[in-house]
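Participant: Structure here, sequence nowhere to be found:
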């Protein structure tokens, strides 16, 4: 019943047609009385539990570390009242990102497939941060209440019944209030989207990234939607119109073009998304072909993925050969060290693997890749007592 409760409440909050600017309550008015920040936190926690129970998520340390670092590069410029965010990556090839009341930011791993660089992906994240900082959830509930308070009261009463001890009566009330006819469960109004675009670009620029990445990302979304339905998940909840694309382009022209960011982490994760959702069993052959012409950090990212594929295929020596070709700049990267340790353990060199990890943890004591890899190796070799402190730290993080 909790699942239905959360889905209906969020549907109530974000469904319906767009409102005019005059219908959107400004921050600081009765919105804060209708839904408090604490209530948003409670709703967000319920929603996140339901998501994790019903949708596969990805907790890869390199991905979570990159996501965390990327978000907190933007947060100082976001005007968020609460900056303790919860981040989630959904295991889906579809193009999507979302912000949920209570400080939850999520992306589909498939988002990497549609972004050429970190600036484009950051434009999506900055947009989502605005939905939280400007409390679009509470403001849209407020607008819905002012538009039709009787229907809202009926729906809320139905939700309470469903969540407690009379689900049949609650569902009957739901149908009578037409809440079952939900077509855009998390759809933001166009006014909120324009506000998120405008303030999101400010966040992007202040964090040192290229403003032009936002209209380019919009164009990529529209192009993807033209040829594939995979973009629909995002566009259904974030209505993208030609005027929004045009406005973003005009706004970006006010700023100089800045160099784009394509880090090792981003490139390795982008290749990982290709491998997971598109190339699959053909990944190794495709990456080896690309390796012939790759240079710099692109080559290192390919080598990392090829080494990981060799690990999965139980060819640790081949994997270590790939890692030996990584440039000096990234050979000591914690993710490379963690992968090397996995390869050593797979090659029955467990002592060398744990020694390497403990040595690297002295340099990078908080690194998730190193800590998770060491805990897994210790558990796999029947040394759970040594793994418990690491697991406690990982859980706390």
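Facilitator: Structure received. As the structure is a prediction and not an experimental result, all values here were calculated from the model. Numbers count the residues shown, from 1 in each chain.
Participant: only C-alpha atoms for contact and neighbour calcs from this point on.
Facilitator: OK.
Participant: that's a strand at residue 107, yeah?
Facilitator: Yes. Counting by DSSP: H, G, I helix; E, B strand; the rest coil, residue 107 is found in a strand.
Participant: Tell me the spacing between it and residue 98.
Facilitator: 6 Å (C-alpha to C-alpha, to the nearest Å).
Participant: And residue 323, by the same measure?
Facilitator: 36 Å.
Participant: ok, now residue 384?
Facilitator: 37 Å.
Participant: ditto for residue 310
Facilitator: Distance of residue 310 to residue 98, given as C-alpha to C-alpha: 34 Å.
Participant: so when I look at residue 298, I'm seeing a helix, right?
Facilitator: Yes. Secondary structure assignment places residue 298 in a helix (three-state DSSP).
Participant: The residue lying closest to it once chain neighbours are set aside: how many residues sit nearby?
Facilitator: Closest residue to residue 298 apart from its sequence neighbours, by C-alpha to C-alpha, 6 or more residues apart in numbering: residue 267 at 6.8 Å. Residue 267 has 22 neighbouring residues, counting by other C-alpha atoms under 10 Å.
Participant: if I've got this straight, residue 267 is in a helix?
Facilitator: Yes. Assessed with three-state DSSP, residue 267 lies in a helix.
Participant: structure B:
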């Protein structure tokens, strides 16, 4: 497997793990609190190598980003994409802490999660990094998760994708055309999904996997080495990379018949572990506590597993037996499980108890608002969201849920005004456009309704649906001159993008 799909981490599901994609919500909870600044880079055992950019002549940064955005649109439109602001927000806080630990990142990074219990993380062209929920749950410390993200970030910063395109340009372009499908195949609907992913990618590229092994190993070694330095620069535990690799080894040692051949003889269980241990030995011991955000996000993901009743029982048992890493996170997970089970009265009681012991936190504000909203206490929910947004104005769970509560309370005009303000801050946020479409539909403003729905479809990669919505917007006849002109201009742009996409698809089919 090529390095930038995260071959070193594309392992099979942990025994007993469940696929939770069908249980995960469209909108989840919020974002993470800021992390402390990283230590000075001069404390590292060695500097980051300047490898230059021999791929630049073949694939520019703009082209690489465009490829990544194209794949991401397909991923966002899939059933496996986890559009949970709590999880996504946390991953972006953690990921960008790692990115910013070393100056000179070539892209603005976007981190996202796939609702998949298998153990996988992967980098896409142009600064997009995905992590399966199963991998987050397998990590036991925040430093372990940071080691995975640092590895994947390095695949991007070292231009491994562009180098691959330089070496196998036609074949790799064909592979990129099918990359989104390969990512979606990796969702663990069966224990053989790891092999299915390998087969999908091999078929898409038209290349034998064996012809890529040496190249892939070189990239994996580089990603380990530089990713380790990035993780240490960001202030995380140097031993965590080796520790997590060892857990990966143990989690798959007795699972027969599922691991791809490449992973069976890949040095993830031997040389890579030894190298990671050797790098950590030369550094002073550093005990790095996990953030509350990390523990709460893991609890939230755990609350989505199994049936709602099973999730509630899991947290009740864990709390009764004190089998948890963080008490606040365990009680938060119980509230989330009760909310999922629609036991709103008990959820309210548990939330009240949680707030007596927990520090102020945006994730607690988010779930408190949801308990109130789902209980029909709309005025109280609105008041709570308003106060929380003053304190946490960039926490997307609150940004999404406040207009939702307003619309439920028949205040669509106020919701539309708020969403217009937020879209000035986050103009490319697909879920915000979808909420705006609903608000304008409630107000009977058809041009704006269809225009925002078009932006949501474009964000998902469904350009044909976006074109149809923009055509409806222009025909609505209820917009002013400026709104109509904006819709017509956007329609021309999306139509051209659709033409370009179809041309690229045709080229990829011929190259394959």
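Facilitator: Structure received. The model shown is predicted, which means the values in this text are computed figures rather than measured ones.
Participant: and residue 323 and residue 98 of the first structure? which has more neighbours close in?
Facilitator: The residue with more neighbours, out of residue 323 of the first structure and residue 98, is residue 323; 23 against 20, by other C-alpha under 10 Å.
Participant: Kindly state which residue of the second structure is aligned to that one.
Facilitator: The alignment partner of residue 323 of the first structure in the second structure, by TM-score structural alignment, is residue 351.
Participant: Secondary structure element holding the residue nearest the centre of the second structure?
Facilitator: Nearest to the geometric centre of the second structure sits residue 112, at 1.1 Å (C-alpha atoms, centre = their mean). Element membership for residue 112 of the second structure (DSSP states H and E) is strand 110-114.
Participant: which position in the first structure aligns with the residue nearest to the centre of the second structure?
Facilitator: So residue 112 of the second structure corresponds to residue 88, using TM-score structural alignment.
Participant: Tell me which residues touch that match, please.
Facilitator: Shown in contact with residue 88 of the first structure (C-alpha atoms under 8 Å, 6 or more residues apart in numbering): 57-58, 104-107.
Participant: Do you have the strands of the first structure handy? List them.
Facilitator: Here the first structure has its strands, by DSSP state E, at 86-90, 97-100, 104-108.
Participant: Mean distance between the first one and the second structure after superposition?
Facilitator: Superposed on the second structure, strand 86-90 of the first structure shows a mean distance of 1.5 Å to its aligned residues (mean C-alpha distance after the TM-score superposition for the first structure).
Participant: what does the last one give?
Facilitator: The superposed strand 104-108 of the first structure is, by mean C-alpha distance after the TM-score superposition for the first structure, a mean 0.9 Å from where its aligned residues fall in the second structure.
Participant: List of residues touching that strand?
Facilitator: Contacts for strand 104-108 of the first structure (C-alpha under 8 Å, 6+ apart): 44, 48, 85-99, 128-129.
Participant: Pull out the buried residues from the residues you listed.
Facilitator: Listed as buried from these are 44, 48, 87-99, 128-129; burial here means 16 or more other C-alpha atoms under 10 Å.
Participant: Now do the contacts for the counterpart of residue 97 of the first structure in the second structure.
Facilitator: Counting by TM-score structural alignment, residue 97 of the first structure corresponds to residue 121 in the second structure. By C-alpha under 8 Å, 6+ apart, residue 121 of the second structure lies in contact with 5-6, 9-10, 129-132, 135, 148-149, 152.
Participant: conserved subset of those in the first structure?
Facilitator: Among those, the contacts conserved in the first structure (both residues aligned by TM-score structural alignment, their matches' C-alpha atoms under 8 Å) are 129-132, 135, 148-149, 152.
Participant: Just the buried residues out of those, in PyMOL syntax.
Facilitator: Buried residues among those (16+ other C-alpha under 10 Å), as a PyMOL selection:
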select buried, resi 129+130+131+132+135+148+149+152
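Participant: Make JSON lines out of the kept ones among the contacts of residue 121 of the second structure and add distance to residue 277 of the second structure.
Facilitator: Putting these into JSON lines (distance: C-alpha to C-alpha, whole Å) gives the following:
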{"residue": "129", "distance to residue 277 of the second structure": "25"}
{"residue": "130", "distance to residue 277 of the second structure": "26"}
{"residue": "131", "distance to residue 277 of the second structure": "24"}
{"residue": "132", "distance to residue 277 of the second structure": "25"}
{"residue": "135", "distance to residue 277 of the second structure": "21"}
{"residue": "148", "distance to residue 277 of the second structure": "15"}
{"residue": "149", "distance to residue 277 of the second structure": "18"}
{"residue": "152", "distance to residue 277 of the second structure": "19"}
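Participant: if I look at the nearest residue to residue 239 of the second structure once chain neighbours are set aside, how far off is residue 251 of the second structure?
Facilitator: Using C-alpha to C-alpha, 6+ apart and skipping the chain neighbours, the partner closest in space to residue 239 of the second structure is residue 280 (5.5 Å). In this view, residue 280 of the second structure and residue 251 of the second structure are 23 Å apart by C-alpha to C-alpha.
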